[in-house]
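**Student:** can't give you the sequence, but here's the structure:
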């Protein structure tokens, strides 16, 4: 049963105390023998709440050290790109990670504007740096994104993307998770760390925004969108895409309005999700209620989760579309209009996605690649071009550039 205030603007009693959440990050020491307080990588990194002893500074120090050791064992010697979203715990976790990375002599690239960085922008940057024009004799790059995605404001998240740019596979996350928990049990013995001031001074700037926005014309027919005069409303839902949408509209001359440019770690402007919690779930009609109410202002509207790896689409006639519906339409359009994609390029979907996609694939005469839940399963195919489109039931997807080469290997909302 839905909460009686689902779809309504959050009230003061629904909001987190940011000071309490961030203080708990530093003050609470997790119990390394309690499974609920150990590092645990799910389908998209380690997530938890500082107030529960599940996302605290020891977790991040240990996990970052484990990542440093993992990348060294894999021979990864290039720079590490690190981004973060607006969750209250993302900034302190980002700072903790920098202190460990720099102490271990890792070259760290951070956003040039000291802003928020969506997951797809980090994936795009990793692939760009690892491409023929980006290497310049350096070792391969990898990355970290500090985000719990659409989770409530009290939560934090931390995920690792290896040089292929996508989510780390189970083998990698298993090694990192186990080593992090070993470090937790040892009282962080073996964790190298420098001061915050020295760490920040050692970081190098990387312009995530411009490089992503400039390259966007390689994957989307932006001239067609512009010439059609489509009025677009983009709601970042207070997430990391907040500066990207305005830059996209300006750079490519689109009729695009950023519906809500506000950023607030409490997400006080959000409507409550179905269970009465604040959650930036762009596939939920209750979380998207504000954008749905404004649907007549635009020809099409879109909303993102906090790290912009998922999206929801709102139209004047339907309201919030079913993700499986618009993914099916996108697949049909792309495979009919991308002449330079391999004729053998497959359509990727997760097991729980709609069989509607199966029928679209059959009509197109394309191979259907059905995988377990988790975008990591699409990474190899998106890298070598054997998968043209990979999408999940939660409206997270990526597809190839117009020329049939890789765009991102993580979801791009």
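**Tutor:** Nice, I can see it. Just so you know, these numbers come straight off a predicted model, no measurement behind them.

**Student:** CA only for contacts and neighbour counts going forward, please
**Tutor:** Fine.

**Student:** and the residue nearest to residue 196 when sequence neighbours are not counted, how far from residue 175?
**Tutor:** In this structure, residue 196 finds its nearest non-sequential neighbour in residue 99, 5.8 Å apart by Cα to Cα, 6 or more residues apart in numbering. Distance, residue 99 to residue 175, by Cα to Cα, to the nearest Å: 21 Å.

**Student:** putting a second one here so we can go through both:
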């Protein structure tokens, strides 16, 4: 029985109950006493249910903005069932436009209706309710749907192309914390919709937000809805991969079963069960492979659910206890479009892994080079230049990689925020294929990722990707200049080579 008294934050309660939930989440994560953690979690649940009731009942409009990865908002504040219906209606209207039909190879809206949309979600609170609201709108417009349930973003992207669907609705705010929900629309090629499509959706959605006479669709039409099992469709998709050989991976896993420790942090997300399905129970049961955070937890045990250095620390600590020569950890965000790696010796973010991935692609005989965002490390690009391979820098947002990937001009596409894809794979970032490439590179070389990375540094040069920040207040210009000089000198002292 929970009867312990604790202090609960009350700041911003009137304007944002979610602000208190996030503070409680931090307290839950840091609580030394399990009883305290349970109390904080119970209070988070109370706030979440309160916001859920608002999300179900509110008809208040919001301003819809499609950013680099769709529309996102706080549950119960701007992301409500009513507003989801309006945005879905805007997507339907966009599918009727000449711009959408021409870009996706349809002569009429009737063709798009027949090809249908794949609808799926990550593990967020109210996910099924948001999906059902969208399904009702789509069916009222006569659009066939494929219901994929909880499904990773990259898997859903592959399903779109395998089923030759007209696109997908993906309910996810990616790596955002517990208070957020989101909606992404991808067209028929499975990649993120570009501004030529999202601007149309956004404009129509905001018009619906101001419409006083909006009447939502009332029910799902079972005759237009087909339930699918996306991982098995994804397995068929992987058989055509240009970057990995799934049969070979399975053989090498069994050959190295006594030498290997693998940890996968599913972060309570949609990657749960995916790797088990890919490798099969008979192989999984022979491996030292450990899956973390597989249970449903809408508050993500109080942490921001992103692949980060802080979230990697417990994985690395566990790997360091292993006596096996090969170690690999991977953390995926809730929709599994972002991934970060580690072994017992090194935390490996995407800026670092991209160099390993490009080198692996080159060893597979691929010569298309790399495309990355301008904010990413230059190491992979330096490798491409030294190998006389093309390298391209695009604006931030994976949708800006579409031309290079669609035209097979890049073997590897990555962004520093832990997203990656490969030639012949999806036009969407996919942490699942990222893991399979990391596993292939390690197993085929017999070396840990840290060893492969250090070898690349010795061969191509030393790059030190990383980011940090500090709030500086109340100091003079002279003190600031001294602080900046000290930081630079410390960096030079820490990284003498390169």
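**Tutor:** Structure received. These numbers come from a predicted model, not from an experiment.

**Student:** quantify their similarity with the TM-score.
**Tutor:** Once superposed, the chains reach a TM-score of 0.83 (TM-score structural alignment, normalised by the length of the first structure), with 371 aligned residues with a Cα RMSD of 2.4 Å.

**Student:** which one in the second structure is aligned with the residue nearest to residue 196 of the first structure?
**Tutor:** In the second structure, residue 99 of the first structure lines up with residue 136, judged by TM-score structural alignment.

**Student:** element containing its match, please.
**Tutor:** Residue 136 of the second structure is part of helix 127-140, with elements assigned from DSSP states H and E.

**Student:** list the residues that contact the residue nearest to residue 196 of the first structure.
**Tutor:** Residue 99 of the first structure makes contact with 193-196, 198-200 under the criterion Cα atoms under 8 Å, 6 or more residues apart in numbering.

**Student:** okay, the angle between the longest helix along the second structure and helix 127-140?
**Tutor:** When the second structure is scanned for its longest helix (criterion: DSSP state H), the result is helix 34-57. Relative orientation of helix 34-57 of the second structure and helix 127-140, computed by axes from the mean of the first three to the mean of the last three Cα atoms, to 10 degrees: 20 degrees.

**Student:** flag every buried residue along helix 34-57 of the second structure.
**Tutor:** 36-37, 39-41, 43-44, 47-48, 51-52, 54-56 (16 or more other Cα atoms under 10 Å).

**Student:** count of neighbours near the counterpart of residue 196 of the second structure in the first structure?
**Tutor:** The pairwise alignment with the first structure assigns residue 196 of the second structure to residue 171, based on TM-score structural alignment. When neighbours are defined as other Cα atoms under 10 Å, residue 171 of the first structure has 9 of them.

**Student:** is it true that residue 171 of the first structure lies in a helix?
**Tutor:** Yes. Assigned with DSSP: H, G, I helix; E, B strand; the rest coil, residue 171 of the first structure falls within a helix.

**Student:** give me the distance between it and residue 124 of the first structure.
**Tutor:** Counting by Cα to Cα - residue 171 of the first structure and residue 124 of the first structure are separated by 23 Å.

**Student:** ok, residues contacting the longest strand along the first structure?
**Tutor:** Using DSSP state E to define each element, the first structure has its longest strand at strand 155-161. For strand 155-161 of the first structure, the surrounding residues in contact (Cα under 8 Å, 6+ apart) are 44-50, 55, 60, 67, 87-90, 123, 142-149, 167-168.

**Student:** with adjacent residues omitted, what lies nearest to the residue nearest to the spatial centre of the first structure?
**Tutor:** When Cα atoms, centre = their mean is applied to the first structure, the residue found nearest the centroid is residue 119 (3.2 Å). The spatially closest residue to residue 119 of the first structure, leaving aside those adjacent along the chain, is residue 307, at 5.5 Å (Cα to Cα, 6+ apart).

**Student:** which SS class is that neighbour?
**Tutor:** Residue 307 of the first structure - assigned by three-state DSSP - is coil.

**Student:** okay, now the alignment partner in the second structure of it: neighbour count?
**Tutor:** In the second structure, residue 307 of the first structure lines up with residue 335, judged by TM-score structural alignment. When neighbours are counted by other Cα under 10 Å, residue 335 of the second structure registers 31.

**Student:** same check, this time on residue 374 of the first structure
**Tutor:** Residue 374 of the first structure has 16 nearby residues by other Cα under 10 Å.

**Student:** right, and it touches residue 43 too?
**Tutor:** Yes. Contact criterion Cα atoms under 8 Å: residue 374 of the first structure and residue 43 qualify, at 5.8 Å.

**Student:** aligned to the residue nearest to the centre of the first structure, what sits in the second structure?
**Tutor:** Residue 119 of the first structure maps onto residue 153 in the second structure, by TM-score structural alignment.

**Student:** quick one: contacts for that match?
**Tutor:** 170, 335-337, 428-430.

**Student:** if we can go back for a sec, and the gap between the residue nearest to residue 119 of the first structure and residue 80 of the first structure?
**Tutor:** 18 Å.

**Student:** try residue 314 of the first structure
**Tutor:** According to Cα to Cα, residue 314 of the first structure stands 36 Å off from residue 80 of the first structure.

**Student:** the first structure: helices as residue ranges?
**Tutor:** Under DSSP H, the first structure gives helices at 18-27, 57-73, 90-103, 119-130, 170-185, 196-202, 208-215, 222-228, 242-252, 289-293, 323-337, 356-364, 379-384.
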